[in-house]
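Engineer: Sequence and predicted structure below; questions after.
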Amino acid sequence: MRHTLEELLAGWITHQRWFAGKGRAIAELAIEAGTPLPLRGPAESLHSDVAGSSRTTDDTVRPPASDDVSVRHLVITVRQESQTDRYQLLVGFRPRLPQRLRHVAIGETEDGFAYDAVHDAEVTGILLSSIADGADLGGLRFRHMPGAEIDTSPRSLVLGGEQSNTSLVFGDAYICKMFRKLVPGVNPELEVVSALAERGSPNIARPYGWIEADVAGENTTLAFAQEFLPTASDGWALALTSVRDLYGSPQGTAAADVGGDFASESHRLGMATAHLHQQLATAFPTGTVEPPDIKRMAEGFRRRLEAAIEEVPELAGHAEAAHEAFDRLADVDRPITVQRVHGDYHLGQVMRTFSEWIVLDFEGEPGQPLSERRALDTPVRDVAGMLRSFDYAARHLLSDHPDAKSLEPRAAEWAGRNRAAFIEGYSAGGGHIRGDDAVLLRALELSKAAYEVIYEARNRPTWLPIPLAAFTLDDR
């Protein structure tokens, strides 16, 4: 028995990593918009809006997709209880699914076997070539940056490990991120990276283009293509290598004397972060938060702390340090400068190239409304996020380590050394943390740690000691 595509999608979507409604029954799934994509086998070409045409780079031709293959771009609505969310899909249809696509099968329909076509390198080239061409396909608008030259010959590969989006890597040149859950409006990542690119920022991956459509009456970003950095190293992985080197060194060896010492990189990262904040302050409006609003901020932190204690009673014995930090913040009697910031800043959001630290993922928290993700905030929030990330890098390896107790002082040493190096680099780059800024930093760190306590208690109980440790440390 064949099912409708909607019926098949309702069963399939709940098993996708990027689906935000897990654990709740789907009351209704409907296709809001569907755009057939014209499949073709373009010659390997280099597109440039400077030249106004495409040029063949060699005689190699990508084999065209079979005539019996079709692809549709879908925007679907999913209603669960009182909430309705939108998602975008690239659905392919074939009379038979080859072995390489059976793991992304959706089911059999009147049009053939449906599957998640982002995994089909034979058809995804239409996305890159349409961006290069600046094409309009139905309600989809493909756009490229002024002057961008895009080689449309590379085949795509889905990047693994993402939770809320799907990224296609084309060769070693481009990465195209599809925002699976759609929020009407321009995505902050496109907005921020484009503005920074115009100002020649060295701390971003070069943007190439994007896909947009009208969703709920608003121009909405569907995907964003940037430079892929195949030789860059992930900041989290680099930090963990350093921590492992320290843990594997003889007892008594100082973190500064271990071959994998990370402090110099933390200093450079601090400088890059300060420069990024300066670039954001010139690209977007800035403002101030007055003392009465600072007090309300402190009270908000306190309410969230109490909510965390109610859910995780273990936190109660550690909460005094947070209350003291929030009291000090409430006493701040001068305005705090606010601006556009990253908003979700940690070691997993940065990559080290041969010459520079590159900052990624400016979209903010995917689950938050766009208005909140675009809101002005203190740059100290990004600093607090990175400092918490250093603590996680130092301590998460201890969660199941047989020598965890004896290694805890080394973890504290590594975290303290790299936190200090980051702050020193941030100050050297022009982003000073002193006086009331230090008070704000401490409050933001502990507020974030309270959030982490809830998260770890729900998802990774063995990691709970990591955020709890933040409340027992001195104001560093």
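Structural biologist: Received it, and whenever you're ready, just let me know what you need. Numbers count the residues shown, from 1 in each chain.
Engineer: make it CA atoms for all contacts and neighbour counts henceforth
Structural biologist: Noted.
Engineer: what's the nearest residue to Leu360 if we skip its chain neighbours?
Structural biologist: Among residues not flanking Leu360 along the chain, Gln349 sits closest, at 5.2 Å (CA to CA, 6 or more residues apart in numbering).
Engineer: Show me how far stretch 26-36 is from its chain's centre.
Structural biologist: 26 Å (CA atoms, centre = their mean, to the nearest Å).
Engineer: what does stretch 28-37 give?
Structural biologist: Distance, centroid of stretch 28-37 to centroid of chain: 26 Å (CA atoms, centre = their mean).
Engineer: Output the contacting helices and strands for the helix or strand where Gly107 lies.
Structural biologist: Using DSSP states H and E, Gly107 falls within strand 105-109. Under the contact definition 3 or more CA pairs under 8 Å, 6 or more residues apart in numbering; DSSP states H and E, strand 105-109 sits against helix 5-12, strand 112-116.
Engineer: try it again with 6 Å
Structural biologist: Applying 3 or more CA pairs under 6 Å, 6 or more residues apart in numbering; DSSP states H and E, we find strand 105-109 packed against strand 112-116.
Engineer: Need the contact partners of the strand it packs on.
Structural biologist: 91-95, 104-107 (CA atoms under 6 Å, 6 or more residues apart in numbering).
Engineer: and the residues you listed, which are buried?
Structural biologist: 91-94, 104-107 (16 or more other CA atoms under 10 Å).
Engineer: What separation do you get for the residue nearest the centre of the chain and Leu305?
Structural biologist: Of all residues in the chain, the one closest to the mean position by CA atoms, centre = their mean is Asp361, 4.0 Å from it. Taking CA to CA, to the nearest Å as the measure, Asp361 and Leu305 are separated by 28 Å.
Engineer: repeat for Val453
Structural biologist: As judged by CA to CA, Val453 and Leu305 stand 10 Å apart.
Engineer: Put this next to the first one:
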Amino acid sequence: MSEAVTRAATLSTGLLASLDPLLRPWLPRQRWFAGKGRPLSGFSLVAATELLPAGGRIGLHHLLVRAHQPPRGDCYQLLIGTREALPPRLAPALIGHATEGPLAGLTVYDALHDPRPADVLLEALRSRARIGGLRFERDPEQDIAPGLVPRLSTAEQSNSSIVYGDAYVLKLFRRISPGVNPDLELPLALAREGSARVPAPTAWIRTEAAEAGGEPFVLGVLQPFLRGVTDGWELALRAQAEAGDFTAEARELGRATADVHTALARALPTVTLGPAQLETLVAGMRGRLESAVRAVPALRAHEPGLRAAFDALTGIAPGTRTAQRIHGDLHLGQCLRDPSGTWSLIDFEGEPARPLAERRMPQPVVRDIAGMLRSFDYAAHSARPPVPEETAAAWAGACRDAYCAGYAEVTGTDPRTDAVLLRAYETDKAVYEVVYEARHRPDWLAVPLSAIDRLTSPS
């Protein structure tokens, strides 16, 4: 049994007595909490490490907490700070006031808002510390300057990030799974290939096996902070507001995507899609469609056309398509352009809702391309002031064409020539979007539904 498990067993009863009544209302309110809408029956402590003693002016506990929700429980990374009272600047970080257990009488808060705990994390990475079950590791060829001023980024949704002095950004994964996180694995592989399109990891945090018989957790990655960059989503909206054209940027973004795909194919194995892989691919798309139709009745009228897009994949000859490691959740917000016009890609974690093993599987590159094409569509419908549907469709179509053309300039293959596979992945993405919008943003449901109309219309 690992040291982290031993310590968790020792501390779980006491710490959970202090934290359980505070976490129950606080955790579901967090943007990165994945279990919204499901009953929360309690918590168990997977691992606990004391980084600053609770008896001091500021206490700091690093916790891996499993939230029990049927049909499964997710594990979350928490950095819990304790003080006698919070200064006004930390009021937004308040979790609650402990009344029992070892933290009784203390104010409990999300420590990532506090510069002192953030300093502790950076110093541990800088010194390659080993604290309890935590391992702070870094590239031995990269030094980290001490004394960088931290600030919590407000941009994250599924994770949390701390920026250190405009030099580094530390992404801390909130919902975690045992195994290698692609957001560390793929940038490291790309760095070995000399890719300049993706920031190379400077340091990272992992655990020993935190649960008996399990794999280690990757908890966070420190990367260079890209100064002066603007994400693709903001640039696309700005282009519409100012001049309307985004095709030059879309073409360069296609080239950047192709550069990353090419480097990943060199760095990691590729596979040929045989009969079993194609069958699994089609079955997954059909299954997601069936679930979506049950959840959103408005899809029922389109079901035959949607199913036809997936059924067409059965006509692909086995052995004629390849799969490789890809980004996995590519859209305009994951792309950054610097003042020179160079694009970089970030956030290789994949779709956090999918199992880690699935996110690490080789996929056809058109899955990334389909995600970006759908992102252009969303940007077109987000113009302010709003534009007519025909104008939005024309803007998105021009961006789509330019992006695919830029991709072809690097790879020699235009994604549009593999129309059956590209259409299937675009359709699968649009079906996912319909369900998401119906549940979370009903006012946006028309955007993916218009794509469904286009994708199911006769050519």
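Structural biologist: Structure's in. What do you need? Just so it is clear, the model here is predicted, and its values are computed rather than measured.
Engineer: Aligned counterpart of the residue nearest to the centre of the first structure in the second structure, please.
Structural biologist: When the second structure is aligned by TM-score structural alignment, Asp361 of the first structure is paired with Asp347.
Engineer: do the same with Ala148 of the first structure
Structural biologist: In the second structure, Ala148 of the first structure lands on Gln142 (TM-score structural alignment).
Engineer: how many other residues sit next to its match?
Structural biologist: Close neighbours of Gln142 of the second structure, defined as other CA atoms under 10 Å, add up to 11.
Engineer: ok, Met372 of the second structure touching His331?
Structural biologist: Yes. At 4.7 Å, Met372 of the second structure counts as touching His331 under the criterion of CA atoms under 6 Å.
Engineer: Of those two, which one has the most company?
Structural biologist: Legend: neighbour count by other CA under 10 Å for Met372 of the second structure and His331, higher for Met372 (26 against 21).
Engineer: which secondary structure element contains that one?
Structural biologist: Using DSSP H and E, Met372 of the second structure maps to helix 366-380.
Engineer: Check which residues of stretch 205-214 of the first structure are buried.
Structural biologist: For stretch 205-214 of the first structure, using 16+ other CA under 10 Å, the buried residues are 205-213.
Engineer: Ok, stretch 158-174 of the first structure next?
Structural biologist: 158, 164-171, 174.
Engineer: Show me which pair in the residues you listed is furthest apart.
Structural biologist: Ser164 and Gly171 (22.5 Å; CA to CA).
Engineer: Which residue ranges of the stretch 201-350 of the first structure form strands?
Structural biologist: Ranges of strands in the stretch 201-350 of the first structure, per DSSP state E, counting those that start in this stretch, are 207-215, 218-227, 233-234, 287-289, 336-338, 350-352.
Engineer: thought Ser233 of the first structure was touching Ser355?
Structural biologist: No. Ser233 of the first structure lies out of contact with Ser355 (CA under 6 Å); the separation is 11.6 Å.
Engineer: how much space between the residue nearest to the match of Ala148 of the first structure when sequence neighbours are not counted and Pro178 of the second structure?
Structural biologist: Spatial nearest neighbour of Gln142 of the second structure, excluding adjacent residues (CA to CA, 6+ apart): Thr202 at 6.4 Å. According to CA to CA, Thr202 of the second structure and Pro178 of the second structure sit 21 Å apart.
Engineer: Equivalent analysis for Arg151 of the second structure, please.
Structural biologist: In terms of CA to CA, Arg151 of the second structure sits 28 Å off from Pro178 of the second structure.
Engineer: and what of Ile80 of the second structure?
Structural biologist: Counting by CA to CA, the gap from Ile80 of the second structure to Pro178 of the second structure is 21 Å.
Engineer: Equivalent analysis for Ser457 of the second structure, please.
Structural biologist: Relative to Pro178 of the second structure, Ser457 of the second structure is positioned 43 Å away (CA to CA).
Engineer: same deal with Tyr436 of the second structure?
Structural biologist: For Tyr436 of the second structure relative to Pro178 of the second structure (CA to CA), the value is 27 Å.
Engineer: Those two - which one has more neighbours?
Structural biologist: Between Tyr436 of the second structure and Pro178, counted using other CA under 10 Å, the more crowded position is Pro178 (20 against 17).
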